[in-house]
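Participant: Got a predicted model here, sequence first, then my questions.
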Amino acid sequence: MIDKNKKLEKDKNVVFAFVLLLLIISTVYAAYMLFNAPSGIAQNEYERVKSDYVLMILQCVLGCIIIFLPSKVEHLFHIDIPDLMEIIYFIFLFCAIYLGEVRNFYLRIAYWDVILHCFSAAMLGAVGFMIVNILNSSEKISIQLSPFFVALFAFSFAILCGTVWEIYEFTADGILGTNMQKFMSGNRTLLVGREALLDTMEDLVVDCFGALIVTMIGYFDLRKKHLKLELK
């Protein structure tokens, strides 16, 4: 068991270093291409202009920062995040930033954004359960929530994070002139009405769906454990 844990920790460090290195290289690459890329509107679907490289730099720099989030949380709150969960987190950053933004999977692969939002919502729902479990195990905090309220907290936590992400996209689009919320078409034509809201609302709906699946599974699992404890 100890050897297995050591191997998992080693794998985590390898994945961490690999993803971080790719993000750093991508940042340097995007900064170089920014000076050579044309301004204005892309002439075809896969051509990249200056605003695209600004977005790539923003995402890669953000990735280089938040990749350290699990270790910082462990240090500040004196908790142990499972190595497997950290590996999944690093793989998500790889898929979302490197494959999605740098390798342009958002355009090349249909529903890539939808898949990632569903996956991230499910992961955040699991994090919500972990937070409650940490609070329940803490000697400093006396709290025991019912399975329903644990699931409700996990669901709300996942939706909150998804909403904050949409606020980040909206803010970046307004300040840097990017198109993260897809309010413009490929030729920079402003969308109106329902079409302008489609990407944001689709992301939020998928976030709710992914979080709901995980929290329902977690709820029934906790409820089953509680019933067993009551019968003893």
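Facilitator: Good, I have the coordinates. Numbering: from 1, shown residues only.
Participant: CA only for contacts and neighbour counts going forward, please
Facilitator: OK.
Participant: which residue sits closest to Ala30, ignoring its sequence neighbours?
Facilitator: Closest residue to Ala30 apart from its sequence neighbours, by CA to CA, 6 or more residues apart in numbering: Tyr53 at 5.5 Å.
Participant: is it true that that neighbour lies in a strand?
Facilitator: No. Counting by DSSP: H, G, I helix; E, B strand; the rest coil, Tyr53 is not part of a strand but helix.
Participant: Just to check, it is in contact with Met33?
Facilitator: Yes. Under the criterion of CA atoms under 8 Å, Tyr53 makes contact with Met33 at 7.1 Å.
Participant: Mind checking which of these two has more residues around it?
Facilitator: Ranked by neighbour count (other CA atoms under 10 Å), Tyr53 and Met33 place Tyr53 first, with 23 against 16.
Participant: how much space between that one and His75?
Facilitator: With distances taken as CA to CA, to the nearest Å, Tyr53 is found 34 Å from His75.
Participant: picking up where we left off before, please enumerate the shared neighbours of Tyr53 and Met33.
Facilitator: Common contacts of Tyr53 and Met33 (CA atoms under 8 Å, 6 or more residues apart in numbering): none found.
Participant: ok so, going back, could you list every residue that touches the residue nearest to Ala30?
Facilitator: Tyr53 sits next to 30-31, 33-34 when contact means CA under 8 Å, 6+ apart.
Participant: take the one below as the second:
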Amino acid sequence: MKKHMKYDTIITYIFYILLATTLVWDIFARGSGKVFRIGLIYITIFIARLLFNKTFLKKSKAGYVLALIFIFFSMYLANVMDFYSIPNYDKLLHLVSGVLLAFLGLIIYIFLCGNKENLTMRPIAMVVFPLLFAIACAGAWEIWEFTTDQIFGFTAQNNSLHDTMWDIICGTVGGSFSCFFMYLYIKGKNIRIVKMIIKDMED
């Protein structure tokens, strides 16, 4: 009986093909300016696959796909395709990261505490933990950017508190967006992505 590839594997191969095509295009049409960044994406995908194959995250195919989506937006589009030159793309990226980090927070919560049927936890904790996780990660990322700016002389934060605060706000808004659907789920609504994440973790 022929074994069908799982959707996470198919998406990974599509991403690899896209990167290979972009690499050829970059070498012959752009003077190899992005070869290092493309190689870095391959390494990042490898690390993501390792984490989602060897740790408690291995149950969550949906979580792995969310990680690939973030890599696509933050590394491929932003750095390889120069989307950072688009006004406010950085803020869009922080919004997207907030959305994805909240779902990662949900995966961690389910691993630690189970789903909403866990009688020892109030169902609302399934919303609060992912939201706090997304906000904490948004703040931690800004700490990382500040640290690298100070040590290596980078300009990720443009030496601006205004830029930093808007990045955290965007991450918080994105996390709140995801958590709204988690709230609908605990209220009995059929939210497909939440159900998919829970099913992955419980299988």
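Facilitator: Happy to help now that I have it. Given the structure is predicted, the values throughout are model-derived calculations rather than measurements.
Participant: For the contacts of Tyr53 of structure 1, which single residue is the most surrounded?
Facilitator: Ala30 (22 neighbours).
Participant: any idea which element that one lies in?
Facilitator: Ala30 of structure 1 is part of helix 2-36, with elements assigned from DSSP states H and E.
Participant: what helices or strands is that helix leaning on?
Facilitator: Using 3 or more CA pairs under 8 Å, 6 or more residues apart in numbering; DSSP states H and E, the elements in contact with helix 2-36 of structure 1 are helix 50-66, helix 83-93.
Participant: Specify the angle between that helix and helix 50-66 in degrees.
Facilitator: Interaxial angle, helix 2-36 of structure 1 versus helix 50-66 (axes from the mean of the first three to the mean of the last three CA atoms, to 10 degrees): 150 degrees.
Participant: In helix 2-36 of structure 1, which residues have enough neighbours to count as buried?
Facilitator: Using 16 or more other CA atoms under 10 Å as the test for burial, helix 2-36 of structure 1 gives 8-9, 12, 15-16, 19-20, 22-24, 26-27, 30-31, 33-34.
Participant: for that helix, the distance to its chain's centre please.
Facilitator: 16 Å (CA atoms, centre = their mean, to the nearest Å).
Participant: Gly174 of structure 1 corresponds to which position in structure 2?
Facilitator: When structure 2 is aligned by TM-score structural alignment, Gly174 of structure 1 is paired with Gln150.
Participant: Let me know the secondary structure of that match.
Facilitator: Using three-state DSSP, the structure places Gln150 of structure 2 in helix.
Participant: quick one: it and Ile86 of structure 2, what's the gap?
Facilitator: According to CA to CA, Gln150 of structure 2 stands 26 Å off from Ile86 of structure 2.
Participant: Next: Met196 of structure 2.
Facilitator: Plainly put, Met196 of structure 2 is 33 Å away from Ile86 of structure 2 if you go by CA to CA.
Participant: same thing with Ser178 of structure 2?
Facilitator: 25 Å.
Participant: Which one's more surrounded, the two?
Facilitator: Ser178 (24 against 9).
Participant: What lines up with the more buried one in structure 1?
Facilitator: Alignment note (TM-score structural alignment): Ser178 of structure 2 maps to Val214 of structure 1.
Participant: What strand or helix carries that match?
Facilitator: Using DSSP H and E, Val214 of structure 1 sits within helix 194-231.
Participant: what packs against that helix?
Facilitator: On a contact count with 3+ CA pairs under 8 Å, 6+ apart, helix 194-231 of structure 1 meets helix 112-137, helix 147-176.
Participant: most tightly surrounded among those?
Facilitator: For those, average neighbour numbers computed from mean count of other CA atoms under 10 Å are highest in helix 112-137, which has a mean of 20.
Participant: That helix vs helix 147-176, what angle?
Facilitator: Using the same axes, to 10 degrees: helix 112-137 of structure 1 against helix 147-176 is 130 degrees.
Participant: how big is the offset of helix 112-137 of structure 1 relative to structure 2?
Facilitator: Superposed on structure 2, helix 112-137 of structure 1 shows a mean distance to its aligned partners of 1.5 Å (mean CA distance after the TM-score superposition for structure 1).
Participant: and if you look at stretch 199-215 of structure 1?
Facilitator: Compared with structure 2 after the fit, stretch 199-215 of structure 1 shows a mean deviation of 0.7 Å (mean CA distance after the TM-score superposition for structure 1).
Participant: What span of structure 1 is stretch 90-107 of structure 2 aligned with?
Facilitator: The aligned range for stretch 90-107 of structure 2 is 113-130, by TM-score structural alignment.
Participant: Which residue in structure 1 aligns with Asn53 of structure 2?
Facilitator: With TM-score structural alignment as the criterion, Asn53 of structure 2 lines up with Glu74 in structure 1.
Participant: Look at the residue nearest to that match when sequence neighbours are not counted and tell me its secondary structure.
Facilitator: Leaving aside its sequence neighbours, Glu74 of structure 1 sits nearest to Asp80 (CA to CA, 6+ apart; 5.7 Å). The three-state assignment at Asp80 of structure 1 reads coil, by three-state DSSP.
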